[in-house]
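Student: I need the structure of the sequence given here:
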Amino acid sequence: MTPESTRTCDVVVIGAGPVGENIADRTTVAGLSTIIVENELVGGECSYWACEPSKALLRPALLRADASHVPGLNPAVAGPLDVAAVLAHRDRMSADWNDAGQVDWLRSAGIELLRGHGRLDGPRSVVVRTPDGDTVRVRARHAVAVCTGSRAALPDLPGLDAVRAWTSREATTARQAPKRLIVVGAGVVGTEMATAWQALGSQVTLLVRGDAVLPRMEPFAGEFVTERLREAGVDVRFDTTVSAAKRVGGAEDDLLVTLSTGEEIAADEILLATGRAPRSEDIGLETVGLVPGDWLTTDDTLTVSAVPGEWLYAAGDVNRRALFTHQGKYQARIVGSVIAARARGTAPDTAPWSGHSSTADVHAVPQVVFTDPEVAAVGLTSVAAERAGRRVEVVDYEIGHLAGALQYRPDYRGRARIIVDPERRTVVGATFAGPGVAELLYSATVVITGEVPLERLWHAVPAFPTISEVWLRLLETYRDRTER
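Tutor: Purely as a prediction, here's the structure:
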């Protein structure tokens, strides 16, 4: 047995996804020696099993949907997608699941990579079990940052292991389109993968636990997506879940699924898109007084609240503040600056403008759902505002009334909604549903984060003819309503 070796550095980062990479970059630039620990691929979930491969699968489907409605193009895109070409593009966007490029970047940034499974072992100590079976103990002078992300949360379904169900990982990396695919869950993963695989030739059945697709967003967004899924051929079933599933004989090993309605349906694969859980069950949380498998609660400096000494940080999905790659990278920048400040003996300034406070996780979290049509949202929804007891006014505008939208697609259907605080006269939420609306989201995020008064927004002139002209129409609608 190889004896344990010991290393010492300023900062240890557990997890080399986008979040961990950004923390390590910031601390290294600040002059702190940093070791990053990774037991899978450098680049993490987003690069290989989530954002990159899923958008590579979706882009051809969405582009064809737009082109099929454009005069002069629609006959040219009437045929099926070239599945092999789409999957090859997906593979390229995922770097063929080879992290050599990411490893080279770490090296160029002066960040040391230690491959293996990292576990906390008391304050400022991480034990790493390497692929060769060696054990390396790394002691951190200043900080340890946990960036282990999240995994698919699976339902308590009898015989689940034998079913060989897909999670988001299998859905984004499959080598061929299944003839029949059941998707359980109608959140972001469920609706995006239903969109992608239906376009790639699968017959998709989407099972929705409640009465709405994308239930956490404005209802009209889910209604638009449901309509287009059905037009594309997806069998959308509301108030339906899975009560049992099993593989049954035959060379193809068919899947037989029993629904909560009592009906049985056959499929080739089943995707369980039923939520996320933290990857924290085996990272040594018990050695610092925390519960394995729990989310890590932090304050706004991303310091783990229940651990004394201000040395343990958690960023990205594992802290459950906002489960998006862009928010995790935002948090990473804050963690890096906070660790650097404390290492200098300086207390971080937690004012919102200091760069040491993770306020965007609460006030303005942007999200895009890359379905047909796209859905983009930031800030409060009307329901969230009502639950919070906020007095707000809801302003809607049909995007299809805009010349820019009709140039995009002659039969354009979509809607924009802003949530206005009438006392402060600022926008506190925005949702857009329609083709191409993802590019409207940053302007909405700036408006909400910057608390831009409506009176100033009048002087932000949108170009004609673009979909961004919807901002002018929303302001006009609100003005006309309030001046009656």
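Student: from here on, contacts and neighbour counts on C-alpha atoms
Tutor: Fine.
Student: burial of Q407, as a residue count?
Tutor: Using other C-alpha atoms under 10 Å as the criterion, Q407 is surrounded by 15 other residues.
Student: For the closest residue to it other than its chain neighbours, give me its contacts.
Tutor: Nearest residue to Q407 in three dimensions, chain neighbours excluded: P465, at 7.9 Å (C-alpha to C-alpha, 6 or more residues apart in numbering). For P465, the contacting residues are 402-405, 407, taking C-alpha atoms under 8 Å, 6 or more residues apart in numbering as the criterion.
Student: Just the buried residues of the residues you listed.
Tutor: Those of the contacts of P465 that meet the buried threshold are 402-405, by 16 or more other C-alpha atoms under 10 Å.
Student: want to put them side by side, so please do this one too:
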Amino acid sequence: MSETEWDVIVIGAGAVGENVAGRAAERGLSVVIVENELIGGECSYWACMPSKALLRSSSALRAARAVPGAREAVTGEVDVAAVFARRDSFTSGWDDSSQVEWLQSAGIDLVRGHARLAGERVVHVTSDDGAGRELTARHAVVVSTGSTAAMPDIPGLAEATPWTSREATSATSAPASLAIIGGGVVAAEMATAYTGLGSTVTLIARSGLLGSSEPFAGELVGSALTDAGATVLIGRSPVAVRRLSDESVEIDLDDGSTVSAAEVLVATGRSAHTADVGLETVGLTPGDWLPVDDTMLVEGFDWLYATGDVNHRALLTHQGKYQARAAGDVIAARALGSELSTEAWGTHVATADHAAVPQVTFTDPEVASVGLTAAAAEEAGLDIRVVDYDLGAVAGSSLHAEGYSGRARMVVDEARSVVVGATFVGPDVAELVHAATIAVVGEVPLSRLWHAVPAYPTINEVWLRLLETYGRPAQ
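Tutor: Coordinates of the predicted model:
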């Protein structure tokens, strides 16, 4: 490839970078994407897809055992080798050929290598063989490099060769025992997955489980993990880690106790993947998150954009793709001198990142939420009313599974009589969250939600029960 100049350069070919590139190319711009790993990125190979594949088989088995008639047909345990083989099918064996074909079909050029900013609209790429080349953007450079696992400063931890989310989702077998440091989504999901795969799991969560969710979410997930055989240690902190052998790690805790395991997984958050992308050449600090406006333009620039995890707005693939669509439209409109109007370009800005973000944690039970928690709404100064309902009391729940247990919460802004947050905890509640997302994003008045009649008998009937508990508002 002899080209050196494109309309748009995208650094990072994960799901978000691909969407920026695709959107800009659809609008008629020339686009090149630069990647030094696999095309498709974290979500395709080390996060969303492989993690959910590891979780699904055990989840399906638990679901079957919760329904009489199906329960009696279950004669064995999860086939662990088959679970890993299925996981491999979703990652295409860590082969990105199909993703490369998609780029080609979309008219997007690909340069493999490590990209670093080298000045205004200039990107230097170093290939694996050490060769370098310079790319220039006529209009925009988009940083979509994502995030990396944060490594806490615990004596001995780095030397103990711990797992991060990447090792957890790409492992070829389940360790006999696994200690997990952290209490967030990755920690809870991997505790669920490896407990289901037969590992003896110890979860060490200093500040509780799923701390950004409603408190009852972490409580219900923690209880379920304990019931499944995991050990959940809340309020404990590691103070030292020692690798004794290839299959033995010891973790000293602040209460004087010690946890032993074959492997240790660190799941204590994420860091911006910007340490070596040349931020210093344009006056930014390496390793920092990149703050942006709602069009994904980096503050202080008219050509530099940042989409996905790297801007620290919402570290979720679906929100990153949403940002990517916004950025691609805006870049094209600005490049082509068009008005930034919905009518002309379908252009939108990423306003949903602020208070309408949906998320599902695929634990058992699942946690599905959108918008603000009660605590976040109060912190934002809203006059709220919180409405809770027992999901197990809904007719569709008892049909779905014997002994169904769960909880739903609706957070209402009393001044506007609209839902600003909703959380569901229970088996298969992931399928409830989009209705809640529409209610929150659409700012649908409660008086109108009464006329969104849920089909009977489904778990969605919880919407009717939440509204009844709230009481019919004035028309």
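Student: and the buried ones among the contacts of P465 of the first structure as a markdown table, adding secondary structure?
Tutor: Written out in a markdown table, the entries for those read as follows (DSSP: H, G, I helix; E, B strand; the rest coil):
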| residue | secondary structure |
| --- | --- |
| L402 | coil |
| A403 | helix |
| G404 | helix |
| A405 | helix |
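Student: now, which of these sits nearest A165 of the first structure?
Tutor: Here the nearest of these to A165 of the first structure, counting by C-alpha to C-alpha, is A405; it sits at 40.1 Å.
Student: ok, back up a step: mind checking the SS state of the residue nearest to Q407 of the first structure?
Tutor: Strictly by three-state DSSP, P465 of the first structure counts as coil.
Student: Map it across to the second structure for me.
Tutor: Under the alignment defined by TM-score structural alignment, P465 of the first structure corresponds to P457 in the second structure.
Student: got it, and V188 of the first structure?
Tutor: In the second structure, the residue paired with V188 of the first structure according to TM-score structural alignment is V185.
Student: And A438 of the first structure, by the same measure?
Tutor: Under TM-score structural alignment, A438 of the first structure pairs with A430 in the second structure.
Student: Validate this expectation: that match resides in a strand.
Tutor: No: in this structure, A430 of the second structure is helix, not part of a strand, as judged by three-state DSSP.
Student: any idea how far it lies from A314 of the second structure?
Tutor: Taking C-alpha to C-alpha, to the nearest Å as the measure, A430 of the second structure falls 18 Å from A314 of the second structure.
Student: rewinding a little: name the nearest of the buried ones among the contacts of P465 of the first structure relative to N98 of the first structure.
Tutor: Using C-alpha to C-alpha, A405 comes nearest to N98 of the first structure of these, at 40.1 Å.
Student: isn't the closest one right up against R415?
Tutor: No: the pair formed by A405 of the first structure and R415 falls short of the contact definition of C-alpha atoms under 8 Å, at 10.9 Å.
Student: what touches both of the two?
Tutor: By C-alpha under 8 Å, 6+ apart, the residues touching both A405 of the first structure and R415 are I399.
Student: mean shift between whatever helix or strand A408 of the second structure lives in and the first structure?
Tutor: Element membership of A408 of the second structure, judged by DSSP states H and E, is strand 407-413. Overlaying the first structure shows strand 407-413 of the second structure at a mean distance of 0.7 Å from the equivalent residues (mean C-alpha distance after the TM-score superposition for the first structure).
Student: Now for L340 of the second structure: which residues touch it?
Tutor: Taking C-alpha under 8 Å, 6+ apart as the criterion, L340 of the second structure is in contact with 330, 333-334, 347.
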